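Novice: Predicted model and sequence below, questions to follow.
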Amino acid sequence: MANLKPGRDAPLSGQYEIVGPRGGRTGDERTAIRGRTLPPTPKSGQGYVPVDPTRNGAGRDNKR
């Protein structure tokens, strides 16, 4: 999935890794809830990529 910018709504609930402006991984992750705003990143130009979607109670991935 593309690099998501802070301040936009999260498309899925789950863990998002912070990546650099050219896509380099930082190893830092944040938890986000679908439809809620992604938090600010520590440095300018960074963004998010989803790494671990949350599974709901029915055992299905949260893909809505």
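Specialist: Cool, got the structure.

Novice: Only C-alpha atoms from now on, for both contacts and neighbour counts.
Specialist: Will do.

Novice: now the spatially most central residue of the chain, nearest residue through space, not along the chain?
Specialist: Centroid check for the chain by CA atoms, centre = their mean gives Y16 as the closest residue, at 3.1 Å. Spatial nearest neighbour of Y16, excluding adjacent residues (CA to CA, 6 or more residues apart in numbering): P50 at 4.3 Å.

Novice: check which helix or strand covers that neighbour.
Specialist: strand 47-53 (DSSP states H and E).

Novice: Please compare the first structure with the one that follows:
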Amino acid sequence: MAKKLTPGTPAPESGQYKVPGSKTEVTAVKGKPLPPTPKAGQGYKLVDPTKHKPKGK
């Protein structure tokens, strides 16, 4: 299982991140900080990574 990412942590990859046990889902960009969670002590888990097409193909 992937480790829980805390708010303010730079997203390791672009995609949809979910707060486990809630309906909260956010879109994050690789390298940008994850937003605050609804409640203290919560974190994010990557649920749907972005699928990139290589440039020039």
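Specialist: Cool, got the structure. Just so it is clear, the structure is predicted and the values come from calculations on it, not from any experiment.

Novice: circling back: so how far is A2 of the second structure from whatever residue of the second structure lines up with the residue nearest to Y16 of the first structure?
Specialist: Using TM-score structural alignment as the criterion, P50 of the first structure maps onto L46 of the second structure. Separation of L46 of the second structure from A2 of the second structure (CA to CA, to the nearest Å): 8 Å.

Novice: Neighbour count: those two, which is higher?
Specialist: L46 (23 against 7; other CA atoms under 10 Å).

Novice: for P36 of the second structure, helix, strand, or coil?
Specialist: At P36 of the second structure the chain is in coil, as set by DSSP: H, G, I helix; E, B strand; the rest coil.

Novice: Can you tell me the closest non-neighbouring residue to the corresponding residue of the first structure for it?
Specialist: Matched by TM-score structural alignment, P36 of the second structure corresponds to P40 in the first structure. Spatial nearest neighbour of P40 of the first structure, chain neighbours left out: P6 (5.2 Å); criterion: CA to CA, 6+ apart.
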